[in-house]
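Visitor: Predicted model follows, preceded by the sequence.
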Amino acid sequence: MTTRRGFLATLLAASAAPATGWAAAGDPAYLAAAKDPQGGFVLAGLQADGAELFRIPLPARGHAGCAHPRRAEAVGFARRPGTYALVIDCAGGSVLHRLAAPEGHSFNGHGAYSADGTRLFTSEQVAEGSAGRVGVWDVAAGYRRIGGFATQGLGPHELRLMPDGASLVVANGGIQTDAFDRTMLNIETMRPSLAYLGLEGDLLDLVELEPDLRQNSIRHLALRGDGLVGFAMQWQGEPGAAPPLLGLHRRGGAVTLCQAPLAEELVMDGYAGSVAFDGSGTEIAITSPRGGRLHRFADTGAYLGAVSRADVCGLAAHAQGYLASDGLGGLLLVEAAQARPLRRAGLSWDNHIVPVGGQGHA
């Protein structure tokens, strides 16, 4: 027999149950920000073949986002220094919550959910001095901010939940910027780092580059299921240099720097825009919209080859290799050394393609 207490408990559980799942939004494989032909900005949901499932307006240029592990919700982040982070109902198209960073902080374009979807972690920096912070938000309480902790570096950009579900990895760019724009103030004293943090902020490992690479800002991250981290870099030193733009690291170990042949490294123009492991996890790639190149490397760091594509930047794992996007609306399937066009949207894709669900872990 159902008791009154049991009935109330059932109602309470129902009210706390996850909202609409991703199936209601068409089961997208990816999310990507873009600019539309009218000059507006959107967040789009994509199938694995590049077909567009939905398009939701954004108030200004988007950068990246993160997808809730179960609910058809995503957080869209503005380009750094960000003035908005929106929680979006991807099934209904409405804005559920507008997140506000603490006074004197800005969002830095990326975030990650906890494995169970109960917490959101956001990449932030303090405007004065650019000290890195991770914001912590209670999802069940309507994305109420419940705290934050240091990233152990300056100017953090991407952060990701590690495959163990118990730690984060943060790309600290090492750059101090002007409080109101992107002007760099500390090029000569940069200290980029890769920080591994517990979910309460305890420092687990901190990796810094050699002194001659201190102007190689660590920006973006890719994860493999066994904990191998790939990190993409952007050179802030003298023009014409050809530093490595990709590193591999496993917590507690040494960094492996991945170097392309000199001519190819020069074409990249010191800039890696995105990084991803392929669908098999046996190789990793970076993109350069400046150079119109995608560079492929083995998971040992060995160079495998290049693919040419104008303004290519977005990159994500695909069952057959990689899905890549460009600023001209193109979506490409990259298999080994071949790039095959999938779709051309009436959109200018922005920097990143964000996997939904398990798509991002090889």
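Guide: Yes, it's here. Residues are numbered from 1 along each chain as shown.

Visitor: From now on I want contacts and neighbour counts done on CA atoms only, so please keep to that.
Guide: OK.

Visitor: end to end, how far does stretch 288-298 reach?
Guide: With CA to CA, to the nearest Å as the measure, stretch 288-298 spans 18 Å from end to end.

Visitor: Stretch 296-307 now?
Guide: Note: stretch 296-307 ends 8 Å apart using CA to CA.

Visitor: in which helix or strand would I find Leu8?
Guide: helix 4-16 (DSSP states H and E).

Visitor: Test my guess that Gly45 contacts Leu31.
Guide: Yes. Under the criterion of CA atoms under 8 Å, Gly45 makes contact with Leu31 at 4.7 Å.

Visitor: re earlier: tell me which residues of the helix holding Leu8 are tucked away?
Guide: Residues of helix 4-16 classed as buried by neighbour count (16 or more other CA atoms under 10 Å): none.

Visitor: which helices and strands sit right next to the very next helix or strand once past that helix?
Guide: Sequence-wise, the next helix or strand downstream of helix 4-16 (DSSP H and E) is strand 30-35. Counting contacts by 3 or more CA pairs under 8 Å, 6 or more residues apart in numbering; DSSP states H and E, strand 30-35 is packed against strand 41-46, strand 62-67, strand 348-355.

Visitor: quick one, which of those is nearest to Gly148?
Guide: When the helices and strands packed on strand 30-35 are compared by CA to CA, strand 62-67 sits nearest Gly148, at 18.2 Å.

Visitor: Arg344 versus Asp138, what's the distance?
Guide: 38 Å.

Visitor: For Ala34, list the residues it contacts.
Guide: Phe41, Val42, Leu43, Ala44, Arg61, Gly62, Leu347, Ser348, Trp349, Asp350 (CA atoms under 8 Å, 6 or more residues apart in numbering).

Visitor: Report the separation between it and His63.
Guide: Relative to His63, and taking CA to CA, Ala34 is found at 8 Å.

Visitor: Put this next to the first one:
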Amino acid sequence: MITWAEFYDVMVAMVPLYVAMILAYGSVRWWAIFSPEQCAGINRFVAVFAVPLLCFHFIASNDPYKMNFRFVAADSLQKIVVLFAAGMAYARGGVALDWAISAFSLATLANTLVIGVPLLSAMYGDSSSSLMVQVVVLQCVVWHPLLLFCYEYRAAQALLLARLPGVSRVAPGEEEISIDLSLNSVARAKEISLDIPSPRGEVGGGEEGCSSPRTTATGSLQQKPSAMVMTKMILIMVWRKLIRNPNTHSSLAGLVWSLIAFRWHFGMPRIVDKSISILSNATLGMAMFSLGLFTALQPKILACGRSAAIFTMVMRFITGPALIAAMAFALGLRGNILRIAIVQAALPQGIVTFVFAKDYDVLPAVLSTGVIFGMLIALPITLLYYIILGL
């Protein structure tokens, strides 16, 4: 049974986060303190410096040799099951590729770092923060790259189909896909050209990279790349995007440091530790402030239709927690670890998933609703899960 003291501790952790978010929202919508350009600067600072440093701080201070592998396995199995189900639904023609990718994102990728660490620490103690960091590591190193791969596959498929016979061709100069390389939606977009095989098939060396040429109505040769060439192009695009993502660098650097430091038992030099802490200590407040600015800059809280919004909330707050509960229980997790697994799956939608969806123009309104409306109802929903699981 949850005591009033425990409930108050959770509120102490959560309410300040929402205060920062509400102040940011009001500073744009009600008081007109910040212009969109100034919001872009704040969001850029949070994306490039604050959140990556917080990510590095948590990962570098977590002992990778004491990971709870059953907890990590349950989290990974949940994502694999959703990915397989979405893939099968797409393969059988039940859903469009856009919805398959979005369903995977909605059901599995939560705002674990900014919301999960302080919230779960208040609910279940400091030991839960170590489990959240393990989820964050896998998100940054495995699941976000996989999500990017799915988006790049969809973008490459659409571009290649546009160049095939019988489909409207891409006009000269339009063979570039505009991709936002930052972590927030207001950062500057950069363009990366997607190399399409030449009529001679000289991609990846030799003519075996492409299938036999076809002639269009205008007499020009067009070819469909083989699966290997298409996969290579997609991987190159994903790699280019990942190496420009500050969270990728901070996650890998933190993981490498923790593997070395906890293996040979030495600490980080104090001058380096203090340099990182001076920014990472303010990151939670800044990140929530940035979320408030992001929310205020959107035209509507419910950017998609009512049925799509209901689907989004069901995937985020019911399907995800139910699946991870089944996976965790099957793997023998019990007690607080089982509760932590379920509650962390019911956290609000990760804002990075919306940024990716907006970059590739894949149902951005649905993901926007997941982030904004999900943040608004996350407090009562996570508290409800916390109370029910504590009975």
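Guide: Arrived safely, thanks for sending. Keep in mind the model is a prediction, meaning the values are calculated, not measured.

Visitor: overall similarity of the pair, as a TM-score.
Guide: Here the TM-score for the pair of chains, by TM-score structural alignment, normalised by the length of the first structure, is 0.21; 132 aligned residues with a CA RMSD of 7.0 Å.

Visitor: need the helices and strands packed on strand 30-35 of the first structure in TSV with mean neighbour count, can you?
Guide: Below are those laid out as TSV (neighbours: other CA atoms under 10 Å):
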stretch	mean neighbour count
strand 41-46	24
strand 62-67	26
strand 348-355	25
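
Visitor: out of those, which comes closest to Arg5 of the first structure?
Guide: strand 62-67 (35.2 Å).

Visitor: Could you check the angle the helix or strand just after the closest one makes with strand 62-67?
Guide: Next in sequence after strand 62-67 of the first structure, counting helices and strands by DSSP H and E, comes strand 73-78. Relative orientation of strand 73-78 of the first structure and strand 62-67, computed by axes from the mean of the first three to the mean of the last three CA atoms, to 10 degrees: 160 degrees.

Visitor: and the angle for strand 73-78 of the first structure with strand 41-46?
Guide: Using the same axes, to 10 degrees: strand 73-78 of the first structure against strand 41-46 is 140 degrees.

Visitor: Okay, angle between strand 73-78 of the first structure and strand 30-35 too, please.
Guide: Going by the same axes, to 10 degrees, strand 73-78 of the first structure makes 30 degrees with strand 30-35.

Visitor: Which neighbouring elements make contact with strand 73-78 of the first structure?
Guide: strand 62-67, strand 85-89, strand 105-113.

Visitor: can you put those in TSV and add distance to Phe149 of the first structure?
Guide: Shown next, in TSV, are those (distance: least, CA to CA, whole Å):
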stretch	distance to Phe149 of the first structure
strand 62-67	20
strand 85-89	18
strand 105-113	13
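
Visitor: Which one, of these, ends up nearest to Ser274 of the first structure?
Guide: Ser274 of the first structure lies closest, by CA to CA, to one member of those: strand 62-67, at 10.8 Å.

Visitor: any chance you could map the strands in the stretch 251-362 of the first structure?
Guide: 256-258, 274-277, 283-288, 293-298, 303-308, 312-318, 321-326, 330-335, 338-344, 348-355 (DSSP state E, counting those that start in this stretch).

Visitor: Buried deepest among those, which one?
Guide: strand 274-277 (a mean of 30; mean count of other CA atoms under 10 Å).

Visitor: what's in contact with it?
Guide: With contacts defined as CA under 8 Å, 6+ apart, strand 274-277 of the first structure is touched by 220-224, 230-232, 283-288, 313-317, 322, 351-352, 362.

Visitor: what do you get if the cut-off is 6 Å, keeping everything else the same?
Guide: Ala222, Glu283, Ile284, Ala285, Ile286, Thr287, Cys313, Gly314, Leu315, Ala316, Ala317 (CA atoms under 6 Å, 6 or more residues apart in numbering).

Visitor: The second one against Ala298, yeah?
Guide: Read that as Glu283 of the first structure. Yes. Between Glu283 of the first structure and Ala298 there is a contact under CA atoms under 6 Å: 4.3 Å.

Visitor: Show me what the helix or strand encompassing Ala171 of the first structure is packed up against.
Guide: For Ala171 of the first structure, the enclosing helix or strand under DSSP H and E is strand 167-172. Packed against strand 167-172 of the first structure by the contact rule (3 or more CA pairs under 6 Å, 6 or more residues apart in numbering; DSSP states H and E) you find strand 156-161, strand 193-198.

Visitor: Could you figure out how far the first one is turned away from strand 105-113?
Guide: For strand 156-161 of the first structure and strand 105-113, the angle between their directions (the same axes, to 10 degrees) works out to 20 degrees.
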